[in-house]
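Peer 1: here are the coordinates; sequence isn't available:
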């Protein structure tokens, strides 16, 4: 039920990410549905939710640590649905900006829902559920681009209210996170929630004991917090290292096209093919490839180590992006390969999208949901979210600008260089996280040596009753 609600939320997120591709062509045309904006205004509209996203990343992660995961999850769904409702009834440009800005606040759901997978899923299935979540976003994008063939953007917006409403209702049917309950000292409720989620096996009880023990130890060492100690936490290795890793992974996800292909794939393909009809159907093909790729990755990620998957897929994506840049440069400057360019370049772009969604994107989000120690999750989401919103805003605003100034060749060349630099840095600092418990990952980040033992208790008996 939990992961179903998360997947339905992701369908809504996919609709939101793809919506600029439905909205912008209409409102930038004087023959549209009545609201007209310039190309510059359209790019600001597409990126405006990044600014309000900063507010969401400041508020919601901290609320999540105080009130709980379920309350924040409900808020994400409510705000996303409200934004689409305003789009559906909008009759002027300010209303469009209000709707997009409201939808920016729950953008932190990209990290919050990914980290919820880490807390609510068995360690051996985290990658699987994380990938299903990403596949659901592809379904949302596919629905958006498909509906746009028959419906106008207001009708698409009205339909898009449904997934977030369904996800909101499903939230009432699952328990609070055991990690949150342990963090707040509600150990009896933590035990009930943990048993509901993971059962009562010996391994499950061992994981529960480790979770509770780590939080008791954290509270024992924490003592009385003050501003100075809170600031000092941000300078510790177990915060800085995950933050740097998550920030670079976010940059990689942006650079390989997670967000700009959702929003601007039609515009990119029109530049390449000079045919709007071909571009529209290629966009639907892109969404279908994304969905298939993410489904495949749910199996790949279960058997391949996170580092291996990330670096191999990342290297292939960088190569394909450089190849796209080279082919389009030769075509535009020397008019070579014109007879085959209409299908060759789109094929390479679609292949790059496929590889990115098989490897780079699912591996990145799987690591993101695992890498932050529990005591830093609220602050980590907030800090990483600011990086995410800044990068998202830059990508959504600058991609059309780069297309205009440097063409497809320059745009893909620039993004390829970002992928290469990110992979080089991660090669030296990224830990392997596959099939490890959150406690084990936390100890590895902190540099704590681990010992093999069946069950670890702080006393001669379990910390909570069996």
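Peer 2: In hand now; what should we look at? Here the structure is a predicted model, which is why all the values come from computation and not from measurement. Numbers count the residues shown, from 1 in each chain.

Peer 1: switch to C-alpha atoms for all contacts and neighbour counts from now on
Peer 2: Noted.

Peer 1: now the spatially closest residue to residue 396 that is not a sequence neighbour: how far from residue 394?
Peer 2: In space, and not counting its chain neighbours, residue 396 is closest to residue 47: 5.1 Å by C-alpha to C-alpha, 6 or more residues apart in numbering. Taking C-alpha to C-alpha, to the nearest Å as the measure, residue 47 and residue 394 are separated by 8 Å.

Peer 1: quick one, which of those two is more surrounded?
Peer 2: Neighbours were tallied for residue 47 and for residue 394 using other C-alpha atoms under 10 Å; the higher tally belongs to residue 47 (25 against 14).

Peer 1: ok now do that one, which residues does it touch?
Peer 2: For residue 47, the residues meeting the contact criterion (C-alpha atoms under 8 Å, 6 or more residues apart in numbering) are 392, 393, 394, 396, 397.

Peer 1: Contacts for stretch 140-159 next, please.
Peer 2: Against stretch 140-159 from outside (C-alpha under 8 Å, 6+ apart): 10-19, 21-23, 26, 33, 84-85, 87-89, 262, 283-284, 287-288.

Peer 1: go on, stretch 447-458?
Peer 2: When contacts are defined by C-alpha under 8 Å, 6+ apart, stretch 447-458 is touched by residues 206, 209, 210, 213, 440, 443, 463.

Peer 1: before we go on, here's another structure to hold up against the first:
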């Protein structure tokens, strides 16, 4: 889907992903055997993963840098609400009824997607500068900051088009070796690895089994499952408030620190239970699990996906978007599929310690290498990867050159 997004546009890719997802829900409703259910799940996987990548990349291009981070985190807040809602609906309604209910938001998204314009960044990438200006004005208006960003976008793409004409042979190989491709790809992988291999999704999905193992208390496990979904929604919303007031990277590093501390404490308590220094039915692990979920939901879960989607330059978003989906699928599958075996062979405390070590390594790389994205235009982020800093040449040229735009 990211390749289609780069070829036919963000709008076309978004509508296509919505149609694939709708087809999955229709097949789920019509399913009378396990084969049809599996086929519908395949459509869900393709449609939902495509929607994640296309939506985040489109938001990063269409929304003003001032509001981009909040908008992208809001996407995760709504997603968290949907997960909590499905958990409740699945308990009280038939799964075919849930299929129809889940089809409605995608239909609304499809209708809205038909009404908005194409991404100005993609239009500029394709050399359609007049349509780019019209779409940009429709989305952002004509204030002074918007004019400057539009000028920067067009001048940047014109420079890229001149460079691409002289590098037509071996383009794919050259793309892989370019600093502004492999560095954001590496940073994207580190960010996604932080989320998946710090146990964020594992502990949400296996929370009932983890608490049963840690406390030997089924009532506590059931309570924790309800609490997990509530925390996911409430504290994702709080993270949107935090990044409105503080830099993305600061909130993320604060969340990483809390995640590491809670994982280490959880691991120590679990180990002490295994050697019977603490009672096996103690609820201390439950409290530490809640602390872990609060810490990770404040930043590791919502902010990582948004920052990872912002880093890749527009000209590489076809291949870069494909890598985003590939990294997500591989890390998602490996973390979830390996979790039961890790619990079995290195115990719960060993698994939590492994997650803490990974979170520490990824956190140090993010602190040292990944740029702050809040308030930065996509052109400025591209300059960071091309020049190693937020280059000011383009910004200075705006005060010297007077290019007439259709404004």
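Peer 2: Ah, there it is. Quick caveat: nothing in here was measured; it's all calculated off a predicted structure.

Peer 1: And the TM-score between these chains?
Peer 2: Remark: TM-score between the superposed chains equals 0.92 [TM-score structural alignment, normalised by the length of structure 2]; 404 aligned residues with a C-alpha RMSD of 2.3 Å.

Peer 1: which SS state does whatever residue of structure 2 lines up with residue 291 of structure 1 fall under?
Peer 2: The criterion is TM-score structural alignment: under it, residue 291 of structure 1 has residue 233 as its aligned partner in structure 2. Under the three-state scheme (DSSP: H, G, I helix; E, B strand; the rest coil), residue 233 of structure 2 adopts helix.

Peer 1: And residue 233 of structure 2, how close does it get to residue 133 of structure 2?
Peer 2: 37 Å.

Peer 1: Look at those two and report which has more neighbours.
Peer 2: In this comparison of residue 233 of structure 2 against residue 133, neighbours counted by other C-alpha under 10 Å, the higher total goes to residue 133 at 23 against 20.

Peer 1: Count the residues that sit near the counterpart of residue 302 of structure 2 in structure 1.
Peer 2: Residue pairing (TM-score structural alignment): residue 302 of structure 2 is matched to residue 362 of structure 1. Neighbour count of residue 362 of structure 1, defined by other C-alpha under 10 Å: 30.

Peer 1: What separation is there between residue 362 of structure 1 and residue 343 of structure 1?
Peer 2: Between residue 362 of structure 1 and residue 343 of structure 1 the distance is 28 Å, computed by C-alpha to C-alpha.

Peer 1: cool, and residue 55 of structure 1?
Peer 2: Residue 55 of structure 1 sits 43 Å away from residue 343 of structure 1, taking C-alpha to C-alpha as the criterion.

Peer 1: and if you look at residue 195 of structure 1?
Peer 2: Remark: distance between residue 195 of structure 1 and residue 343 of structure 1 (C-alpha to C-alpha) = 54 Å.

Peer 1: Between the two, tell me which one has more neighbours.
Peer 2: Regarding residue 195 of structure 1 and residue 343, a neighbour count based on other C-alpha under 10 Å identifies residue 195 as having more, with 16 against 13.

Peer 1: Not counting its neighbours along the chain, what's nearest the match of residue 302 of structure 2?
Peer 2: Counting by C-alpha to C-alpha, 6+ apart, residue 362 of structure 1 lies nearest to residue 131, which is 5.5 Å off, once chain neighbours are set aside.

Peer 1: Just to confirm, what residue in structure 2 is aligned with the one you found?
Peer 2: Correspondence of residue 131 of structure 1 to structure 2, assessed by TM-score structural alignment: residue 73.

Peer 1: Now for its match: which residues touch it?
Peer 2: The neighbours of residue 73 of structure 2, taking C-alpha under 8 Å, 6+ apart as the test, are 236, 239, 240, 302, 303, 306.

Peer 1: ok, of those, which one's closest to residue 291 of structure 2?
Peer 2: Taking C-alpha to C-alpha as the measure, residue 291 of structure 2 lies nearest residue 236 of these, at 14.2 Å.

Peer 1: The most centrally placed residue in structure 2: which element?
Peer 2: Residue closest to the average C-alpha location in structure 2 (C-alpha atoms, centre = their mean): residue 305, at 2.1 Å. Using DSSP states H and E, the element containing residue 305 of structure 2 is helix 302-311.
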